[in-house]
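K.L.:
Take this sequence and fold it.
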Amino acid sequence: MAPPPSPPHAAALPAWAAENALFRRHRRLRPLLLPAASLRAFAPLLSHCIVSGLARNPFVASRLLVASSRLSLRFSLLLLSHLPASSLSPFSFNSLIRASPPRLALQLFDQMRHRGVTTDRYTLPFLIHACSSGDRPLCESLHGQSLRLGYSSVLFTQTALMNAYFACRFEVAARRVFDGMQAKDVVAWTGMVSGYVDSGMFLRGVEVFQEMRSCEEAVRPNVATVVSVASACAGLGSLEYAKGLHAYVEKVGLEGELIVKNSLIDMYGKCGSIELARGLFGLMPQKDLHSWTAMISGLASHGHGKEAVALFFSMKEAGVLPDSTTFVVVLSACSHAGLVDEGISIFNSMENEYKVTPDIKHYGCMVDLFSRAGLIARGYQFIESMPFEPNLAILGALLSACSINNELDIGELVIKRIESVCSDKGGAGVLLSNIYANQNLWHEVDSLRRKIRDDTICRKPPGQSGFNTSTLNVVSLIIGQIR
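P.N.:
Okay, here's the model as predicted:
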């Protein structure tokens, strides 16, 4: 005799829910543990919970808020405002704070205290993370809140504060928080390394890693740690540090991780050893998109443009589809190697073959390709065909090529485009004046340089000095006003 059919969703329920008395008594709650497809699909369950009074249960209320926040944060906030305070828990607010933008997260935190819901050890870290937008006064204010609420010595809170200080480029405060941690775990150490790396302080990042290796707690690095340190070594361009990290990775047994191998290939490429990068790449039994892209980038940066393009086509033959970053790398390789036809073919294949929409970086690579090849008119035509306005980097590359190739007519057109993008054309104007000079158009040289000088003077703010009179009034003297 066949066993009776399982009730809906029973097979997908976690083990703890099957043993939970609430879910055993109320089988209609079981969909609450599964993601709803839409608000329309979620509505019957919500209606049942409200009508039956189950929404007053703090656990059910928190699950309703979490489930609805995944569908619509606005709807979830509306639901929160209609739930009784007795049904709300720290988990309810924490989940919404975690999913909210900074201003809304702060409002939820205020509402949480106003409605008498106590904070827990996760509230402030979630709030700090939500507000990590580079606002230093806000970061310091949240730090003060952690002190007042007694969570300033909780590692989870300290790590969140450290990351927030790095986000607002206040590295000294981040280090102060890090040094105040009584016990540092691998997440804290990794956050400190990556914070320095993101701030461009690569040597500090390596030094923190060395501290980690020598600390008494003997914290073992994880994959994220190695990737951050590899980025620091790459930023320094130090082959000595790179080799040291590679040896350490092998010692701790992380060399088999794909993401670690990818970061080592990228590191060696940026530290000047394309041969070591090649060796690692060749020995990899499994390669993903990042492996191929890192190797193509390394070859391109070392002047092996043809090999980089050949590797790009090998990647396609291996069945690995390129993404936007891969195309930037290979187009840059074409540009530096003078592979015009290959670059055009690869650019055209982006949308036609791979459905990757070119952005301004890809167009910039193509303009650079034409400029380096001396195809100035083709480069300008390409700019004219762009679906968006070119930036100063693209226009500057073409104007520089105009200066090298004495392309006066196109140079004047580019200058006009630069003026439409930015009123300050000082450097660009100098390039155009050089073209005039190369063609012995001295009147135009003099006229253009006068205009550049006059524009610069007009934009220069007047200088001011001040002194205290006997009545302590400050008198400003305008001493640099011209025209």
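K.L.:
Please count neighbours and contacts with C-alpha atoms only from this point.
P.N.:
Noted.
K.L.:
separation between the residue most central in space within the chain and Glu171?
P.N.:
Most central in the chain under CA atoms, centre = their mean is Asp198, positioned 9.6 Å from the mean C-alpha point. Using CA to CA, to the nearest Å, Asp198 is found at 11 Å from Glu171.
K.L.:
how about this one, so we can line them up?
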Amino acid sequence: MIRKPWNLSSSISSSPHFSSQAQSPSWVSTNQIFRKHPRLQLLHKRSPHRCFKPIFSYSLVSGLFQNPFVSSQILQSSTLFLPPDPSFSSLIFTQMKNPNAFSFNTMIKSNPSSALKLYVEMLERRIFPDKHTFPFLIKSLNSVTPNLNIGKLVHAHVFIFGFGADPFVQTSLLSMYFACQAFDDALRLFNEIPKRDVTTWTAVISGLVAQNCHLKALDVFKNMRVQAGDSSVRPNVATMVSVLSACAGLGSLDIAESLHAYIEKVGLHHDLFIRNSLIDSYPKCGSITSAWQVFHCTVNKDLHSWTAMITGLASHGLGNDALDLFSRMQKRLIVPDSTTFIAVLTACSHSGLVDEGIQIFESMEAFNLKPEIKHYGCMVDLFSRAGLLARAYGLVSDMPMEPNLVILGALLSACRVHGDLDLAKLVMEKIESSCSYHGGARVLLSNMFADKNQWNDVVSVRESTRKDESKPQGKSWIEVMGVVHEFGVEGSSYHALAREMHLVLDELGKLMEGSIVDVAMPF
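P.N.:
Okay, the predicted model is just below:
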């Protein structure tokens, strides 16, 4: 508990007076404790939760809990429970009279929502952070709600306490800037790092991929390969998995095949993570055949291998093949998880396999899986594509959670395909009441009014669409002669040849003058 207000942004002029309590007793002293109290060794077993309460009670009765090393080990063991119980760990932490840096690090790591308060309290107690504190703190902050201002203050503290050159701290800071979408700050930090190893390069690539900056990620990878002569910079499995994700995001088959060849050249092609990434990437780049080849040549397939292949088959409309593979997977005693069911239900939806989809959805209970919003979304999409709009709307109304824009948008699109304007209005009401952005849905509804020649309604809907300024910015990519071009709104994604392209479009527009437009189908 914080005893007095403390400003995180204030300078730490009194830092020389900090007394670091991070130093645990020496291992000699620790061994003496273990020899005298052998039951404490159970804390280091694989399943300490089974005997945790008796050990905790014993430490309180015997007074051992006041030993900083013992109490910190008990605290750490309490955070390993499944499911986690942060309140119990917090209760143990409050009983510690002199928690050390290890104890604070444990709490910061296991309590993301209270990480910043714990860090402030750590400084209030005049305890030095160590090299583990900032990676734990940054990761916890990123997992809640990334905040650039707080992140920059933490970055300042990294320098104040002398950890600016620590590679793990640098990597954490990079992830923080990417999570805050502060690309310039992230790349500036990256360029200021004098000796960049494979972990640093991979952090930048994965950060760019996470923010859908696929082209930039590939550019960074190209620069990394230039320095690959240094063994510390040579791409590893984590690097290539991130790069393959970037390739999948672009949908470039040429780049995918080039990366596959490079992976075989550097000897990483036997790694299961790499093979699963290839199975995932090839269908997204348009080649289900290449994905099949990698899948069949993978010896020790795991759940991710099967799920990735089923997902690829689903995306290519090969529903029966996906169901067959799902059946084969279960015969191999591979237990499907939540993601696997999403893949199979998607396959049913894209191939019109209604009865099979219902059966698979209902079978989730047999695997102790509770349907989530994505599973309900697959079922709504399945009914919508099959023209069973009433059944789809009934499922939306009976869902145990609020439907999102993806689900309602799929149903609205089906309403247009099947010409059900009345149901479309009901769906639109749900969208406007529960979704923050609905400009795209309004356009779809406007097109339905146009189909019915209800022009007053068209004008009304489009006027309200223009007032909606919350539309998220989008990007698109196209590959021409082996070169990927990125398009987006004016700014960092604005194409360099945009002016010339608009001139060509203007000329095409002039050539099209006098053509008859079919207003019944605006798309």
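K.L.:
What would you report as the TM-score here?
P.N.:
TM-score for the superposed pair, counting by TM-score structural alignment, normalised by the length of structure 1: 0.79. Supporting figures: 435 aligned residues with a CA RMSD of 3.2 Å.
K.L.:
if we can go back for a sec, which residue in structure 2 aligns with the residue nearest to the centre of structure 1?
P.N.:
Superposed on structure 2 with TM-score structural alignment, Asp198 of structure 1 falls opposite Ala210.
K.L.:
what's the answer for Asp179 of structure 1, then?
P.N.:
Asp179 of structure 1 maps onto Asn191 in structure 2, by TM-score structural alignment.
K.L.:
Give me the three-state assignment for its match.
P.N.:
helix (DSSP: H, G, I helix; E, B strand; the rest coil).
K.L.:
how many other residues sit next to it?
P.N.:
For Asn191 of structure 2, the count of nearby residues is 11 (other CA atoms under 10 Å).
K.L.:
corresponding residues in structure 2 for the strand or helix carrying Ser371 of structure 1?
P.N.:
For Ser371 of structure 1, the enclosing helix or strand under DSSP states H and E is helix 360-372. Mapped onto structure 2 with TM-score structural alignment as the criterion, helix 360-372 of structure 1 occupies residues 373-385.
K.L.:
again, but for stretch 158-168 of structure 1
P.N.:
The aligned range for stretch 158-168 of structure 1 is 170-180, by TM-score structural alignment.
K.L.:
Would you mind listing the outside residues contacting that stretch?
P.N.:
134-135, 138-139, 142, 146-148, 151, 155, 164, 183, 185-186, 189-190, 199-200, 203-204, 207-208, 211 (CA atoms under 8 Å, 6 or more residues apart in numbering).
K.L.:
Quickly note the distance from the residue nearest to the centre of structure 1 to Asn163 of structure 1.
P.N.:
11 Å.
K.L.:
Likewise for Thr157 of structure 1?
P.N.:
Taken as CA to CA, the span from Thr157 of structure 1 to Asn163 of structure 1 is 10 Å.
K.L.:
Does Phe370 of structure 1 touch Gly364 like I think?
P.N.:
No - the criterion here is CA atoms under 8 Å, and Phe370 of structure 1 misses it with Gly364 at 10.1 Å.
K.L.:
Identify the contacts common to those two.
P.N.:
What both Phe370 of structure 1 and Gly364 touch, as defined by CA under 8 Å, 6+ apart, is an empty set.
K.L.:
how big's the offset between stretch 157-164 of structure 1 and structure 2?
P.N.:
In this overlay with structure 2, the average offset of stretch 157-164 of structure 1 from its partner residues is 1.1 Å by mean CA distance after the TM-score superposition for structure 1.
K.L.:
quick one: contacts for the nearest residue to Arg204 of structure 1 once chain neighbours are set aside?
P.N.:
Spatial nearest neighbour of Arg204 of structure 1, chain neighbours left out: Tyr196 (6.3 Å); criterion: CA to CA, 6 or more residues apart in numbering. Residues near Tyr196 of structure 1 by CA under 8 Å, 6+ apart: Phe166, Glu171, Phe202, Arg204, Gly205.
K.L.:
Please tabulate those in CSV, including the columns distance to Tyr241 of structure 1, neighbour count and secondary structure.
P.N.:
What follows is those, written out as CSV (distance: CA to CA, whole Å; neighbours: other CA atoms under 10 Å; DSSP: H, G, I helix; E, B strand; the rest coil):
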residue, distance to Tyr241 of structure 1, neighbour count, secondary structure
Phe166, 24, 25, helix
Glu171, 23, 20, helix
Phe202, 11, 24, helix
Arg204, 13, 17, helix
Gly205, 12, 28, helix
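K.L.:
Could I get those residues in a markdown table, plus columns for distance to Glu444 of structure 1?
P.N.:
Putting the contacts of Tyr196 of structure 1 into a markdown table (distance: CA to CA, whole Å) gives the following:
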| residue | distance to Glu444 of structure 1 |
| --- | --- |
| Phe166 | 50 |
| Glu171 | 50 |
| Phe202 | 47 |
| Arg204 | 51 |
| Gly205 | 52 |
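K.L.:
Show me which positions of the lengthiest helix in structure 1 end up buried.
P.N.:
As assigned by DSSP state H, the longest helix anywhere in structure 1 is helix 442-459. Applying a neighbour-count criterion of 16 or more other CA atoms under 10 Å, one finds Val445, Leu448, Arg449, Ile452 buried in helix 442-459 of structure 1.
K.L.:
so is the nearest residue to the first one once chain neighbours are set aside in a helix, a strand, or just coil?
P.N.:
Excluding its sequence neighbours, the residue lying closest to Val445 of structure 1 (CA to CA, 6+ apart) is Ser433, at 5.1 Å. In three-state terms, and counting by three-state DSSP, Ser433 of structure 1 is helix.
K.L.:
show me the contacts for Ser433 of structure 1.
P.N.:
Ser433 of structure 1 touches Glu444, Val445, Leu448, Arg449, counting by CA under 8 Å, 6+ apart.
K.L.:
so what's Ile452 of structure 1 up against?
P.N.:
So Ile452 of structure 1 contacts Lys425, Gly426, Gly429 (CA under 8 Å, 6+ apart).
K.L.:
Run those past structure 2 and keep the common ones.
P.N.:
For these, the aligned pairs still in contact in structure 2 (both residues aligned by TM-score structural alignment, their matches' CA atoms under 8 Å) are Gly429.
K.L.:
Quick check on the contacts of Ile452 of structure 1: which are buried?
P.N.:
Using 16+ other CA under 10 Å, the buried ones in these are Lys425, Gly429.
K.L.:
Go through the contacts of Ile452 of structure 1 and say which is closest to Val340 of structure 1.
P.N.:
Using CA to CA, Gly429 is the member of these that lies nearest Val340 of structure 1, at 28.6 Å.
K.L.:
which SSE is the closest one in?
P.N.:
helix 426-438.
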